[in-house]
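**Student:** Sequence first, then the predicted structure, then my questions.
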Amino acid sequence: MPVPSQRYVRNQLLSILGGDDYGAIQAVAESVMLGRRDILIAGKKTITHVYFLEAGIASEIAATPEGRRIEVCITGREGMVGVPLLLDVDRTPHETFVQIEGEALRIDAASFRTLIEERPNLRRTFANYAYVAHLQTAGTALSNGSHTLEERLARWLLMCHDRVDGDEFPVTHEFLSTMLGVRRPGVTTAIHSLEGGGMIKARRSHIQVLDREKLKTAAGDSYGVPEIEYGRLIRTGR
């Protein structure tokens, strides 16, 4: 697939770049489809590419040696996968895989390093995003330790809703239990609670957001800090 002109690019980081900077990215990028469960970054292995998602959602996962897994960050069309390369780090213990299928513009690691070395405006924009991603990870840790499961689930659903077109997206109870680091029955109870409040509708491995404002109320102060900082630092299209 051809790489789109900047006028049609959907990734929000790329859409705000100067024309020359986007042109430099366009010259070395390729457009790729992302299938569900595709591995974008393998834990403890050399990072080969940076991905700027055009559609879909990727999950960054931390794991223990015993195999316990929990999601620490999600990325959609607002950002990029491969932040360690921006920080001159070539690998990470975390794995990043595709949670919701989509597409992305992909740049190999060597070309990406050349771009950010030669173009300070690119590095600055991407560094702003790296800061926001750090806040999201910190917010996840705070939420896991300080908020109820219902609040955490509402936060997670809002974050996904921010990154997809429309109000419905695929997700299973089993997947949510892994992402939130809790047992499946607890996820089921929390989903029923949000559904009973008229905030969401759960059906056939999909969840539909019915009332975003009620969902934000349910999330309380677990949601919003990274989103505010993103709006302050990076012009958003949503």
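**Tutor:** Alright, I've got the coordinates.

**Student:** going forward, measure contacts between C-alpha atoms and count neighbours the same way
**Tutor:** Fine.

**Student:** I'd like to know how far the most centrally placed residue in the chain sits from Gln12.
**Tutor:** Taking Cα atoms, centre = their mean as the criterion, Thr75 is the residue nearest the geometric centre of the chain, at 1.3 Å. Thr75 is 12 Å from Gln12, where distance means Cα to Cα, to the nearest Å.

**Student:** One more to weigh against that first structure:
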Amino acid sequence: MPNSNAIFASLSASDASALRPHLKSVHLESRRILFDVGDVIDSVYFPTSAVVSLVVGLSTGEMVEGAMVGKDSIVGVAAAMDSKLAFTQAIVQLPGDAFVCDASAFKGVAMQSERLLSLLFRHEQAVYAQAQQSTACMAAHDVRSRLCRWLLRARDLSGGDHLAFTQEFLAEMLGVRRTSVTFDAHALQQAGLIKYSRGKIQILNVDGLHEGACECYETVRSQYAKLLGRNRKAHDARSMSGVAHG
């Protein structure tokens, strides 16, 4: 259901009704590239269980993650709204479901709603703030605390404790050597926080990861809570009103 996406769930009844006919359910496979740098965005995605990384490529071929988004976000909305090219690559990090909307149809609905436009601006602020936080995190925090933060964020967005990640992919997203990830993942496993095998990580101790994570995890959570706060209350109020009059 579209309402499994927090942004869609926070829309007004009229905005949701206007968008719903344009939504198509899709399953996004791991490593699928939704768009690349320089692409014209023709689709907007509302993830419901898929997790997507917004990454920046370097001339050396390395990739660094700027933001991790999922059921708390929309993918591709900024470029779709102003017809500009994508300046990051969007790659599916964890497979799952999403709803996709034609970018032109999405823009048409958004331009008719001041409330929806306001939400979209705040959403883009939150994604931009997350990217800024990631930059500061890479500069100031050690690999282990960043790894804890990254695993917690992936768990929040996927809704499960089993994450299908290779250490190579983790190293790419964190912008470090694989040996660094191997060392710190082993330390977390020895501490009983995670269990990992080839291509799979199971989170065993969420509280332990919270203790080991850098401050950036809670900062990003707070940013998204502020993003959805007002709209979530309005959505809940409408739902209760509907029950009262049903």
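**Tutor:** Yep, it's here. Please read these numbers as outputs of a predicted model, since none were measured by experiment.

**Student:** Now compute the TM-score of the two chains, please.
**Tutor:** The TM-score (TM-score structural alignment, normalised by the length of structure 1) is 0.91; 231 aligned residues with a Cα RMSD of 1.7 Å.

**Student:** returning to that earlier point: nearest residue to the residue nearest to the centre of structure 1 in space, ignoring adjacent ones along the chain?
**Tutor:** Once flanking residues are discounted, Thr75 of structure 1 sits nearest to Ala58: 5.2 Å by Cα to Cα, 6 or more residues apart in numbering.

**Student:** element containing the one you found?
**Tutor:** Per DSSP states H and E: Ala58 of structure 1 is located in strand 49-63.

**Student:** matching residues in structure 2 for that strand?
**Tutor:** The alignment of strand 49-63 of structure 1 onto structure 2 (TM-score structural alignment) covers residues 43-57.

**Student:** What lines up with Val181 of structure 2 in structure 1?
**Tutor:** When structure 1 is aligned by TM-score structural alignment, Val181 of structure 2 is paired with Val187.

**Student:** May I have the residues that are in contact with that match?
**Tutor:** Each residue near Val187 of structure 1 by Cα atoms under 8 Å, 6 or more residues apart in numbering is listed here: 149, 153, 173, 176-177.

**Student:** which residues in structure 2 does stretch 18-33 of structure 1 align to?
**Tutor:** Stretch 18-33 of structure 1 maps onto residues 12-27 of structure 2, going by TM-score structural alignment.

**Student:** Now that stretch: buried residues?
**Tutor:** By 16 or more other Cα atoms under 10 Å, the buried positions in stretch 12-27 of structure 2 come out as 12, 15-16, 18-19, 23, 25.

**Student:** From the residues you listed, which land in helices?
**Tutor:** Mapping the buried residues of stretch 12-27 of structure 2 onto helices (DSSP state H) picks out 15-16, 18-19.

**Student:** which among those residues gets closest to Gly208 of structure 2?
**Tutor:** Sorting these by how near they are to Gly208 of structure 2, with Cα to Cα, puts Ala16 at the top with 39.0 Å.

**Student:** Distance of the closest one relative to Ser197 of structure 2?
**Tutor:** Going from Ala16 of structure 2 to Ser197 of structure 2 by Cα to Cα gives 42 Å.

**Student:** Can you give me the neighbour number for the aligned partner of His210 of structure 2 in structure 1?
**Tutor:** Under the alignment (TM-score structural alignment), His210 of structure 2 maps onto Lys216 of structure 1. Residues contacting Lys216 of structure 1 under the criterion other Cα atoms under 10 Å number 19.

**Student:** Over to Arg124 of structure 1?
**Tutor:** Applying other Cα under 10 Å, I find that Arg124 of structure 1 has 12 neighbouring residues.

**Student:** Pro84 of structure 1: what's it in contact with?
**Tutor:** Pro84 of structure 1 makes contacts with 90-92, as judged by Cα under 8 Å, 6+ apart.

**Student:** Mind putting those into CSV with secondary structure and distance to Arg36 of structure 1?
**Tutor:** Output for those, formatted as CSV (DSSP: H, G, I helix; E, B strand; the rest coil; distance: Cα to Cα, whole Å):
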residue, secondary structure, distance to Arg36 of structure 1
Asp90, coil, 24
Arg91, coil, 22
Thr92, coil, 21
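
**Student:** elements contacting whichever helix or strand comes after the strand holding Ala58 of structure 1?
**Tutor:** Following strand 49-63 of structure 1 in sequence order, the next helix or strand is strand 69-75 (DSSP H and E). Where contact means 3 or more Cα pairs under 8 Å, 6 or more residues apart in numbering; DSSP states H and E, strand 69-75 of structure 1 is packed against strand 49-63, helix 120-146, helix 173-180.

**Student:** Strand 69-75 of structure 1 vs structure 2, mean deviation?
**Tutor:** Compared with structure 2 after fitting, strand 69-75 of structure 1 deviates on average by 1.0 Å (mean Cα distance after the TM-score superposition for structure 1).

**Student:** Please identify the buried residues of the next helix-or-strand element following that strand?
**Tutor:** Under the assignment DSSP H and E, the closest C-terminal helix or strand after strand 69-75 of structure 1 is helix 83-86. By 16+ other Cα under 10 Å, the buried positions in helix 83-86 of structure 1 come out as 83, 85-86.

**Student:** And the residue nearest to the centre of structure 1? What does it align with in structure 2?
**Tutor:** Using TM-score structural alignment, the equivalent of Thr75 of structure 1 in structure 2 is Val69.

**Student:** Next up, the contacts around its match.
**Tutor:** Neighbouring residues of Val69 of structure 2 by Cα under 8 Å, 6+ apart: 51-54, 75, 157.

**Student:** again with Leu53 of structure 1
**Tutor:** 11, 75-81, 102-105.

**Student:** For the strand holding Ala58 of structure 1, give me the average deviation versus structure 2.
**Tutor:** For strand 49-63 of structure 1, the mean deviation from structure 2 after alignment is 0.7 Å (mean Cα distance after the TM-score superposition for structure 1).

**Student:** In that strand, which residues are buried?
**Tutor:** 49-62.
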